[in-house]
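Visitor: give me coordinates for this.
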Amino acid sequence: MFKRSPSERIMQLVIHFVLLAFALCCIYPFILTFIVSLSSEKSILFHGYQLIPEQFSTQAYRMVFKDQHIYTGYGVSILVTVVGTLLSLFICGMAGYAMSVKRVRYRNAVAMFFYLPMIFNAGTLPWYLVCTQVLHLQNTVWALILPLLVSPFNVFLMRNYFATVPSSLIESAEIDGCGVMRTFVQIIIPLSKPIIATVTLFIGLSYWNDWASALWFIDNTHLYPLQYMLYRIKSIMDFIKQNGAMGATEMPAETFQVATLFVTIGPIILLYPFVQRYFVKGIMVGAVKG
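Guide: Okay, here's the model as predicted:
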């Protein structure tokens, strides 16, 4: 068995210590904000952020979940995130796969078609008019899905990764009688778990954190996603405090902001452990190869 020298053991201890210190530096803000969300508003105003606050309180979380529309917002956000992620992953994957096959005609022209919107765009007003006057998305759940459906960045990430799959595998599948769709589903997808997991995380985060689409297109309170619902509550609280309404000093403005953070990131925290082992490999290969 290989035996390390004293200098190697010391170096290993130093590396472990540095990594542990770095991990604690990353975890500390998360723990601090969680404790702040359970602190009373007065203790925050008079003593600032503390790991051991003067007084604990769950008022911020009670205010978050007091409005029944919060639960509706959770349902809308989950629906939009799941449906939008699956559709976007399918479309970006098919587009990336088509551009990765060298014998496909005009694949460079298609790549340029996806590349140009990354540099130029028509502006907010034409985009809004197309969504409302042409596609008639206003006050529909599709208004929260379609505007974010295709991301050129994700398409190129997937294209670059698919290009690393040996062409001999695709040719063997075609000789055995597989069509394009069957080859993509049974050959390409199983070999591309890292990039699929990485892009799934990117797309899911985009849909989950999106509140601007609801601001532009949604007037029906039953279609408000969670992020926009919390944004509205926060705006109302700020308005009440700025105008000195009765009881405004008792409202947990500071702790409410932190509480909403944990309310919104909960599903993402549960999702990330399942994809993090693929994340580094997917983003490195997808960004460098090709």
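Visitor: from here on, contacts and neighbour counts on C-alpha atoms
Guide: Noted.
Visitor: tell me where this structure has helices.
Guide: Along the chain, counting by DSSP state H, helices occupy 6-37, 41-47, 59-66, 69-100, 107-119, 124-129, 152-162, 167-175, 180-183, 189-191, 193-209, 212-217, 226-242, 253-288.
Visitor: let's see this one next, to set against the first:
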Amino acid sequence: MTPEALDTHRQSDVIDPARASAMLALLGRAGGVEPGAELPPFFHQLYFWDARPPQELGRDGHPRTGIGLIPDVGLPRRMWAGGRLRFHAPMVAGVVAEKQSVVESARHKTGRSGPLGFVTLRHEIRQHGALCVTEWQDLVYRDDPAKGQPRPVPPDAPTGEEHATDVTFDTTMLFRYSALTFNGHRIHYDESYAREVEGYDGLVVHGPLLAQLLMLMAQDTLGPLRGFAFRATAPLMHHETATLCRKGHALWVRGPDGRQCMQAEAEV
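Guide: Prediction:
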């Protein structure tokens, strides 16, 4: 994989207040978003859809690698492993925004579970020419799980949090989040595919949705964010109750069995 050979991808989108209001409703938050209002952190995920025709999709519902910005990694399973964000200025609803994306790195590696592909995208989002958000998105690609192959042992989540909130999920919430972010990944809405092809115990809660919840917790309890970094450490299923935790600037998602599903760090 040679990221140097890849083009920069540019998009523009009107930051529709109705879409941001729908996201607040999905999250159970009161109020709406009016034109001219500042967006909550990470709400740019609702915009800049990469809408591809059916013939350009992979078996998992995502756009196939090798036909757009992301190089062909030769591996079928995609995971959003984590990311980092810098919030330079608030994004404003009702205003056109421009997004520029590049492949910052792309490499292969062999792990205990077999070959892996690592791709890091860098996105820059501007309004009126001013930089609002820089985001690094870390993607991992891997083979299908082999029959009888043991699953990775997830880390134990920390305890001793200063602030904690239990959250639940269901198929409707996952569907609505997929629709708002135009995420066609079948692990979030096709349970037979998630179980039989990718080897999960049910529908997978979106990693970015968990990151979104942690960011809002950080902003609610610490104040406006200047930066945020997160890493997924274990999948969370749609039928599980999770606990969002914060201690200082460290945040994490704890599963019902005590495993750590995500860890994060907020900068204010």
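Visitor: drop the TM-score for these two in here.
Guide: Scored against TM-score structural alignment, normalised by the length of structure 2, the superposed chains reach a TM-score of 0.20; 97 aligned residues with a CA RMSD of 6.6 Å.
Visitor: just the helices of structure 1: most buried one?
Guide: helix 152-162 (a mean of 24; mean count of other CA atoms under 10 Å).
Visitor: all strands of the stretch 51-200 of structure 2, in order?
Guide: Using DSSP state E, counting those that start in this stretch, the strands found in the stretch 51-200 of structure 2 span residues 77-87, 96-111, 114-127, 130-142, 163-167.
Visitor: the nearest residue to residue 108 of structure 2 once chain neighbours are set aside and residue 104 of structure 2, how far apart?
Guide: Leaving aside its sequence neighbours, residue 108 of structure 2 sits nearest to residue 117 (CA to CA, 6 or more residues apart in numbering; 4.6 Å). Between residue 117 of structure 2 and residue 104 of structure 2 the computed distance is 14 Å (CA to CA, to the nearest Å).
Visitor: kindly report the same for residue 246 of structure 2.
Guide: 31 Å.
Visitor: for residue 13 of structure 2, same thing?
Guide: According to CA to CA, residue 13 of structure 2 and residue 104 of structure 2 sit 23 Å apart.
Visitor: residue 167 of structure 2 now?
Guide: The spacing between residue 167 of structure 2 and residue 104 of structure 2, counted by CA to CA, is 34 Å.
Visitor: of these two, who's got more company?
Guide: The neighbour count for residue 167 of structure 2 versus residue 104, taken as other CA atoms under 10 Å, is higher for residue 104 (16 against 13).
Visitor: contacts only, for the more buried one.
Guide: 3, 119-122 (CA atoms under 8 Å, 6 or more residues apart in numbering).
Visitor: how about residue 105 of structure 2?
Guide: 3, 118-121.
Visitor: out of the contacts of residue 104 of structure 2, what pair is the most spread apart?
Guide: For those, the farthest-apart pair by CA to CA is 3 and 122; their separation is 11.8 Å.
Visitor: which residues are in contact with both of the two?
Guide: Common neighbours of residue 3 of structure 2 and residue 122 (CA under 8 Å, 6+ apart) are 103-104.
Visitor: residues near the residue lying closest to residue 123 of structure 2 once chain neighbours are set aside, how many?
Guide: Leaving aside its sequence neighbours, residue 123 of structure 2 sits nearest to residue 101 (CA to CA, 6+ apart; 4.4 Å). By the criterion of other CA under 10 Å, residue 101 of structure 2 has 19 neighbours.
Visitor: does residue 101 of structure 2 really touch residue 121, like I thought?
Guide: Yes: between residue 101 of structure 2 and residue 121 there is a contact under CA atoms under 8 Å: 6.7 Å.
Visitor: returning to that earlier point: and the contacts of residue 104 of structure 2, which is closest to residue 96 of structure 2?
Guide: residue 122 (19.9 Å).
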